[in-house]
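*Asks:* What follows is a predicted protein model with its sequence.
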Amino acid sequence: MKNITYRDAIKEALREEMLKSEDVFIMGEDVGIFGGIFGVTAGLITEFGEQRVLDTPISEAAIAGAAVGAAMLGMRPVAEIMFIDFITTAMDQIVNQAAKWHYMSGGKLKVPLVIRTTTGTGRRAGAQHSQSLEVLLAHIPGLKVVMPSNPYDAKGLLKSSILDDNPVIFIEHKMLYNEKGLIPEQEYFVPLGQAEVKRAGKDVTIVATSLMVKRSLEAAEILEKEGIEAEIIDPRTIRPLDMDTILKSVEKTGRLIIVHEACTFCGFGAEIAAQVTERALYYLDAPIVRLGGWDVPVPFSPSLEDMVIPKVEEIVNSVRGLMGEKV
């Protein structure tokens, strides 16, 4: 095992798959000489050259469109879009093209495309660079949506995404890039659509995504000192979604809190809550709690930005409150 950052785990996944197949290439704004806005692709242009690490014009629509075309012709592009906010300018290429061609061609065409992008708050970048828009993409049949929360998952999930024959939106949190974790020296993969229990517990289930997994684990440490054992589940991929793991946990604990950074209204937590209600209602001992971002554009002010997304103490307090409630 070795201890590396989330950033370097992603770079290792890219490098390993590029070494294995010349069909894999990287494209995006400043991914080459500059090494990516967050340094993920630093040095890869030196090793693989400008033909496989392509600096593109500042046009997300062009990046996504070229990547879709390359994928349909048999390549496996990994396209970087700096911020998930900017995916909105490439929604036609992603939603109407990438997600549809396999279906519309009767299975004759595949679109093995990965779009890497970043999500979330923490860098004080304002309302147009700090959103969490994963649910917009998870809503679309034909797309897969991945949200790794640690270096091990980041590397294993990205390798699986590159080898998948479907378009995958791979969402990295800006505030996780410097987080370190242990990964194996040997090659490994993490399958898409398989959740993981990050911490076992018997009193309450907390389902969290991306950065909120880290905060939920911190909350669980505090709650343990109070005699409350929280089980933390990371879906890892929100499309496809492993509901079986979530339902199994809810059946054990009888309580469920869903934590994500995106706005609570119509957020991903609503889908989980709906499915648990439909499939495991009679196992619940208390109402389901959704803990998400406020229904406001993300503020630029550091103090206000911190206020509008779930914090560790809010997760702790939500669990404390839930433990005293009954359906």
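*Replies:* Good, I have the coordinates.
*Asks:* Going by C-alpha atoms from here, please, whenever you check contacts or count neighbours.
*Replies:* Noted.
*Asks:* Just give me the residue right at the centre of this protein.
*Replies:* Nearest to the geometric centre of the chain sits residue 147, at 1.4 Å (Cα atoms, centre = their mean).
*Asks:* Just to check, that one is in contact with residue 172?
*Replies:* Yes - under the criterion of Cα atoms under 8 Å, residue 147 makes contact with residue 172 at 6.3 Å.
*Asks:* Below is an additional structure, to be compared with the one above:
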Amino acid sequence: MNMIQALNSAMDVMMQRDDKVVIFGEDVGYFGGVFRATANLQKKYGKTRVFDTPIAEGGILGTAIGMGAYGLRPVVEVQFADYIYPAFDQLVSEAARLRHRSAGEFWAPLTVRSPCGGGIFGGQTHSQSPEGIFTHVCGLKTVMPSNPHDAKGLLIAAIEDDDPVIFFEPKRLYNGPFDGHHDRPLKSWAGHPSAEVPDGHYRIELGKASIVRPGQDVTVLCYGTMVHVCLAAAEESGVDAEVIDLRTLLPVDIDAIEASVRRTGRCVIVHEATRTGGYGAELSAIVQEHCFWHLQAPITRVTGWDTPYPHALEWEYFPGPARVVAALKSAMEAA
């Protein structure tokens, strides 16, 4: 499966298993979603379980919170991550706090799916990576998969979770893996190990990272599209880099980070979002707090630039293998 098919399979599996699962959002019903992730689900399960909404993200999320409190498990699609801001208050002030403010009487078992990141020439309002904003919010969980196998297992775990989960899907990875050099995937997911996706139910625990490339010299922390960029850079650099796909950003797998950096003594952090206030700053703080006495080089971040999303120059904006290679070599040259 490619990632779109894997996500569709996850929702299909959960709708079969649990009649409390409902799917709604912008164009997810008859059309099957702008990227076709919900294709054929309305035809299979009917218009009362898979339905379209107005373009009103605050209303979509407010409705989902009420449904969750009532006992349903809503899975909503916000068509692009850039569109999620009108619903931010519902997520922060209501969904994230509901369990605590009601002393456990109510909760919000909802999943918010949203395509994120650039690479499709979508311009400033279709290309942002806002994950760092949501990792700041206590009570929300934030997930970003890098491959079809993980996408299905993580989405199933998110839907089964009793708390709200923000599930970001990198658009550049929908149809195939990426190295960051090109304006299209290098190839389809066909033949890629992580495209072997079981048809039935399986889950990947939220909060558990994956070591996608073992190594001894430097730890690379990344997620989403940047996993593929970092794998390409590690091969190109000749550095024995250990590449960790975080998969879940909140809660993050501190144990996996600490074990790796304590062993390698070096750390490079890579993400597509802008640098200042980005999630890499939190990762850097975690590494410093847990591994300071083991570090042999400064922690390095490779990120998007601090600029509004540059539509015409988006391929200059993305961290590519060349920038990651330079960071790996710099880490190895440090005393």
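*Replies:* That came through, no problem. Please read all numbers here as calculations on a predicted model, not as lab measurements.
*Asks:* what's the TM-score for these two chains?
*Replies:* Taking TM-score structural alignment, normalised by the length of the first structure as the basis, the two superposed chains have a TM-score of 0.96; 318 aligned residues with a Cα RMSD of 0.9 Å.
*Asks:* ok, back up a step: leaving out chain neighbours, which residue sits closest to the aligned partner of the residue nearest to the centre of the first structure in the second structure?
*Replies:* Aligned counterpart of residue 147 of the first structure in the second structure: residue 144 (TM-score structural alignment). Distances taken as Cα to Cα, 6 or more residues apart in numbering put residue 168 closest to residue 144 of the second structure, at 5.0 Å, once the chain neighbours are dropped.
*Asks:* Helices along the second structure, start to end?
*Replies:* In the second structure, helices defined by DSSP state H lie at 3-17, 41-45, 57-70, 88-89, 98-101, 131-134, 148-160, 226-237, 254-264, 279-291, 314-317, 321-333, listed in chain order.
*Asks:* that older thread, show me what contacts the residue nearest to the centre of the first structure?
*Replies:* With contact set as Cα atoms under 8 Å, 6 or more residues apart in numbering, residue 147 of the first structure has these partners: 170, 171, 172, 209, 210, 236, 237, 238.
*Asks:* what's the distance between it and residue 94 of the first structure?
*Replies:* From residue 147 of the first structure over to residue 94 of the first structure the distance is 18 Å, taken as Cα to Cα, to the nearest Å.
*Asks:* and the longest strand for the second structure?
*Replies:* In terms of residue count, the longest strand belonging to the second structure (DSSP state E) is strand 267-274.
*Asks:* outside of that one, which residues touch it?
*Replies:* Strand 267-274 of the second structure is contacted by residues 117, 128-130, 218-223, 225-226, 230, 261, 279-280, 283-284, 297-307, 318-319, 324, 327-328, 331 when judged by Cα under 8 Å, 6+ apart.
*Asks:* what range in the first structure does that strand sit on?
*Replies:* Going by TM-score structural alignment: strand 267-274 of the second structure matches residues 256-263.
*Asks:* Map residue 228 of the second structure across to the first structure for me.
*Replies:* With TM-score structural alignment as the criterion, residue 228 of the second structure lines up with residue 214 in the first structure.
*Asks:* Just give me the match in the first structure for the residue nearest to residue 144 of the second structure.
*Replies:* In the first structure, residue 168 of the second structure lands on residue 171 (TM-score structural alignment).
*Asks:* got a list of what its match touches?
*Replies:* 84, 116, 117, 118, 119, 134, 145, 146, 147, 148.
*Asks:* hmm, which two among the residues you listed are most spread apart?
*Replies:* Greatest spacing in the contacts of residue 171 of the first structure, by Cα to Cα: 84 and 148 (14.8 Å).
*Asks:* Same question for the match of strand 267-274 of the second structure: list its buried residues.
*Replies:* 256, 257, 258, 259, 260, 261, 262, 263 (16 or more other Cα atoms under 10 Å).
*Asks:* Nearest to residue 187 of the first structure among those residues?
*Replies:* Nearest to residue 187 of the first structure, judged by Cα to Cα, of these is residue 260 at 30.4 Å.
*Asks:* Which stretches in the stretch 51-200 of the second structure count as strands?
*Replies:* Counting by DSSP state E, counting those that start in this stretch, one finds strands in the stretch 51-200 of the second structure at the ranges 73-77, 111-116, 141-143, 165-170.
*Asks:* Next, the angle strand 165-170 makes with the first one.
*Replies:* Our comparison of strand 73-77 of the second structure with strand 165-170, counting by axes from the mean of the first three to the mean of the last three Cα atoms, to 10 degrees, yields an angle of 30 degrees.
*Asks:* Which part of the first structure matches strand 73-77 of the second structure?
*Replies:* The aligned range for strand 73-77 of the second structure is 76-80, by TM-score structural alignment.
*Asks:* circling back: ok, the match of residue 168 of the second structure to residue 321 of the first structure distance?
*Replies:* With Cα to Cα as the criterion, residue 171 of the first structure and residue 321 of the first structure are 32 Å apart.
*Asks:* Kindly report the same for residue 243 of the first structure.
*Replies:* Counting by Cα to Cα, the gap from residue 243 of the first structure to residue 321 of the first structure is 25 Å.
*Asks:* before we move on, what about residue 216 of the first structure?
*Replies:* With Cα to Cα as the criterion, residue 216 of the first structure and residue 321 of the first structure are 16 Å apart.
*Asks:* who has more neighbours, these two?
*Replies:* Set residue 216 of the first structure next to residue 321 and count neighbours by other Cα atoms under 10 Å: residue 216 wins out with 31 against 11.
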